[in-house]
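K.L.:
How does the following fold in three dimensions:
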Amino acid sequence: MKLLPHSNGVYKVNMRRKLKPKEIVKYVLIFITALILIGLIYQKTSDFVARETLKSKVDYTRVNDKRLDYILKGDGKYTVIFDGNLGGNLNQWTNITKELNKSNADVSTFVYNRRGYGYSDSGSKITPEEQAKDLKILLRKAGAPEPYILVGEEYGSLVLTNFAKLFPETIVGSVLINPIVEEEIKSEEYVKSNRIHKIRRKIEDIGSHIGFTSLLDAIKLDVKLEGFEDKLKESQLEEFNVQRTKANYTSAVDNELRSLMEGDSNSQNPGVFEGKPYYLIAKDGQEGLKNLGSEGLTKIHKTTCISNFISLEDEEATLIGIRDVIKEVNDIERKNKKISANNIGLKL
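P.N.:
Down below sits the predicted model:
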């Protein structure tokens, strides 16, 4: 306090020094750095706890030095390969494979997690064609016998049409569900309509390294997979909720989304399924992909299902399509055997 001249009053003097702009910036940067370090420590601890507490219920092998999860069931003469949506995991096919293994003894079923999903290792961005090559190696290492029947939904349809293009001699039939149309994703309209979604996924990818994505998840501001999360069993959802905030998952989703935005896939050539049974479950605008197959061996089911995960929302339609292709494949095999037997008889 200080006495005023010619007065008996007093007044307070502010002894705190005003901070200079440079000092303010310095303290803000220190605060932000501290937050990032705390976030990094939290994320590393969270990742470690998740690895130790979650028990993998899948088999795995290494492809190009990356762990890839898979489940192979049955000992049928055909292997049905499933590949699902962007952001989903192999649990997308749990109910479908269970029904097929129960009622179709002539097939084996194979589901797997692409890079970054489930317990599979993540990595740099690769194209659907490169993912198809990884899948071929995975099938060989897992001991999944040829020939194959392909079942792909949404993003998984791109991986499997690339597979069919690269390895046509290994497949005998195909089912595409809500397939992504390559011509459409290369349009400016598609890029514009998905720009905000891409930004949100990029934020989650960056944030997953410092605990920010876990915070978004806690306050329910993260990106939700409608039609997938609500269809999972409780144990599957618990596992997915732990994995979805980790860098492995967020980088995988961001990488695949960038592949779409950059139009990285060129596999939907007319006749890529030529001479083989092909069943298409299509929404509006996807019917044109009937030209991937032969006219007499192609069937189209026009769906009114709104969900992006049709295989979960409409299991009946999905099973009908798969069983139809299995039946056609068996019919073709029987006809070929009969023709071969007749030819042998004629020679004798």
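K.L.:
use CA for all of it now, contacts and neighbours both
P.N.:
Noted.
K.L.:
so who does the residue most central in space within the chain touch?
P.N.:
In the chain, the residue lying closest to the centroid (Cα atoms, centre = their mean) is Leu86, at 3.3 Å. By Cα atoms under 8 Å, 6 or more residues apart in numbering, Leu86 lies in contact with 154-156, 253, 256-257.
K.L.:
Quickly name whichever of those is closest to Ile199.
P.N.:
Closest approach to Ile199 among these (Cα to Cα): Leu257, at 10.4 Å.
K.L.:
does the spatially closest residue to that closest one that is not a sequence neighbour belong to a helix or a strand, and which?
P.N.:
Among residues not flanking Leu257 along the chain, Lys198 sits closest, at 6.9 Å (Cα to Cα, 6 or more residues apart in numbering). Using DSSP states H and E, Lys198 maps to helix 195-207.
K.L.:
Reformat the contacts of Leu86 as a markdown table; add secondary structure.
P.N.:
Compiled in a markdown table, those are given as follows (DSSP: H, G, I helix; E, B strand; the rest coil):
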| residue | secondary structure |
| --- | --- |
| Glu154 | coil |
| Tyr155 | helix |
| Gly156 | helix |
| Val253 | helix |
| Glu256 | helix |
| Leu257 | helix |
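K.L.:
Of the residues you listed, which is the nearest to Tyr190?
P.N.:
Closest to Tyr190, out of all of those and judged by Cα to Cα, is Leu257, at 11.9 Å.
K.L.:
How many residues are close by that closest one?
P.N.:
Using other Cα atoms under 10 Å, Leu257 has 21 other residues around it.
K.L.:
Next, the structure of the following sequence, for comparison with the previous one:
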Amino acid sequence: MNLLPHSNGVRRVNMKRQRTTKEKLKYIAKVLLGIIIAGFIVQQITNFIAGETLIERVDYITVDDKRMDFRLSGSGNYTVVFDGVLGGNLEVWNTIASELEENDNVATFLYNRRGYGFSASGSARTIEEQAQDLKILLRKSGALEPYILVGEEYGSLVLTSFAEQFPDSVAGIVSVNPLVEEDIKNSRNSLKNVALRIRRKIEQLGSYIGLTMLLDKLNLDVNINDLEDNLEGEALEEFSSHRTKASYTSAVSNELRNLSKYNLDIQQDGVFTGKPYCLITKNEDDRLKSLGDEGLTTSIVSNTDSCVLSLSKAIDILAGIRGVIKQCNDLKK
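P.N.:
Next up, the predicted model:
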């Protein structure tokens, strides 16, 4: 008699159906969607908590229906207007502004460009439009003319555009470690700058779903070390909270895009004609001295490796501002 194989044993049969590639992809997509939704919820909760706990130490008004922060203090013959580095906020100028208000008979005006601090982001703004926003903000805030403009790095471009568009409102200019148009145009497609724009774009998109917050916790985000190393107390808490939000990351991406597509020609010889002008640089780069009149132009070389002179070299910036104030007063005599 022929017996069937395995007739007296137990045979284990795998009844589980193998998933097709399409089904696996659908499963992965569902998992990713769940992670994104969870990240979005966490981000919204974090934003809400920050909004409820952070103390607003600024005033604000609306420009084109968008909130813009400012801090106007002191009084005097001039209003010193500050505009800072890409990625920075108005807090970087606190030490310098306080010193001027106390000792130099001037008013000071600090503000946050769109997307920084508590300022709303809104649509992308060109450098010329940022200067126009500032003009409206100054007028609506009651900051009295004439203005002495103090711009650092990216902020120097905004204030140079301001001086070009509204020369009658400006008494003097201080450019701190300014970006040079020639360098912007020559380096915008460098591997370093392209990589930076990509990383910042990832942070912008990630700030909607909690990814940027996670990168920040892991120290994998793009940091401006001089800011976080030199800000303290409430100023540091506010900056750290805002820098992972969509408004901040969108503002940074917008300004990087302005540099990558830069086509302005505002750094013309004599653009500051008739106005006291001080150029403060880190490396004896005097290419922008020609923006002012020879007899009204001074320069200061600041010995530092810092990326943010407003925090690390206040003494040099104060010297430059006070020199311009003195020249402005002399011209009025």
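K.L.:
After superposition, what is the TM-score?
P.N.:
After superposition, the two chains reach a TM-score of 0.95 (TM-score structural alignment, normalised by the length of the second structure), with 331 aligned residues with a Cα RMSD of 1.6 Å.
K.L.:
and the residue nearest to the centre of the first structure, how far is that from Arg114 of the first structure?
P.N.:
10 Å (Cα to Cα, to the nearest Å).
K.L.:
for Ala247 of the first structure, same thing?
P.N.:
15 Å.
K.L.:
More neighbours: which of these two?
P.N.:
When Ala247 of the first structure and Arg114 are compared for neighbours, Arg114 comes out ahead with 29 against 23, by other Cα under 10 Å.
K.L.:
Assumed Cys126 of the first structure was part of a strand.
P.N.:
I think there's a mix-up here, since residue 126 of the first structure is Ile and not Cys. No - using three-state DSSP, the assignment for Ile126 of the first structure is coil, not a strand.
K.L.:
I'd like to know how far the residue nearest to Leu257 of the first structure sits from Tyr11 of the first structure.
P.N.:
Lys198 of the first structure is 59 Å from Tyr11 of the first structure, by Cα to Cα.
K.L.:
and the helix holding Lys198 of the first structure, how far from the chain's centre?
P.N.:
16 Å (Cα atoms, centre = their mean, to the nearest Å).
K.L.:
which residues sit against that helix?
P.N.:
So helix 195-207 of the first structure is contacted by 212-213, 222-223, 245, 247, 250-251, 253-254, 257-258 (Cα under 8 Å, 6+ apart).
K.L.:
What of stretch 95-106 of the first structure?
P.N.:
Outside stretch 95-106 of the first structure, the residues that reach it (Cα under 8 Å, 6+ apart) are 73-78, 107-109, 311, 315, 318-319.
K.L.:
what about the strands in the first structure?
P.N.:
In the first structure, the segments counted as strands under DSSP state E are 2-3, 10-11, 59-63, 66-73, 78-83, 107-112, 148-153, 171-177, 278-282, 298-302.
K.L.:
who wins for proximity to Ile41 of the first structure among the ones you listed?
P.N.:
strand 66-73 (24.9 Å).
K.L.:
Have a look at how far, on average, that closest one is from the second structure.
P.N.:
Superposed on the second structure, strand 66-73 of the first structure shows a mean distance to its aligned partners of 0.4 Å (mean Cα distance after the TM-score superposition for the first structure).
K.L.:
Show me what that strand packs onto, helices and strands only.
P.N.:
strand 59-63, strand 107-112, helix 128-142 (3 or more Cα pairs under 8 Å, 6 or more residues apart in numbering; DSSP states H and E).
K.L.:
closest one to Gln236 of the first structure among these?
P.N.:
That would be strand 107-112 among these, by Cα to Cα, at 15.0 Å.
K.L.:
on that earlier part again, what's the counterpart of the residue nearest to the centre of the first structure in the second structure?
P.N.:
In the second structure, the residue matched to Leu86 of the first structure (TM-score structural alignment) is Leu86.
K.L.:
For Gly292 of the second structure, see how far away that match is.
P.N.:
24 Å.
K.L.:
same thing with Lys192 of the second structure?
P.N.:
Taken as Cα to Cα, the span from Lys192 of the second structure to Gly292 of the second structure is 32 Å.
K.L.:
Which one of these two is surrounded by more residues?
P.N.:
Higher neighbour count among Lys192 of the second structure and Gly292: Gly292, with 24 against 10, using other Cα under 10 Å.
K.L.:
show me what contacts the more buried one?
P.N.:
Contacts of Gly292 of the second structure (Cα under 8 Å, 6+ apart): 269-277.
K.L.:
Would you mind writing the ChimeraX command to select the buried ones in those?
P.N.:
Buried residues among these (16 or more other Cα atoms under 10 Å), as a ChimeraX selection:
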select :271,272,273,274,275,276,277
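K.L.:
With respect to Gln165 of the second structure, which of the contacts of Gly292 of the second structure is nearest?
P.N.:
Val271 (10.3 Å).
K.L.:
Now that closest one. Nearest residue, chain neighbours left out?
P.N.:
In space, Val271 of the second structure is closest to Leu291, 5.3 Å off (Cα to Cα, 6+ apart).
K.L.:
what do you get for Ser75 of the second structure?
P.N.:
In space, Ser75 of the second structure is closest to Ala107, 4.2 Å off (Cα to Cα, 6+ apart).
K.L.:
Contact partners for Ser120 of the first structure?
P.N.:
66-69, 113-114.
K.L.:
Now do the same for it: its match in the second structure.
P.N.:
Match for Ser120 of the first structure (TM-score structural alignment): Ser119.
K.L.:
now its match, nearest residue through space, not along the chain?
P.N.:
In space, and not counting its chain neighbours, Ser119 of the second structure is closest to Met68: 4.5 Å by Cα to Cα, 6+ apart.
K.L.:
so that neighbour sits right up against Phe118, yeah?
P.N.:
Yes - with contacts counted by Cα atoms under 8 Å, Met68 of the second structure reaches Phe118, the gap being 7.4 Å.
K.L.:
which residues do those two both contact?
P.N.:
Asn112.
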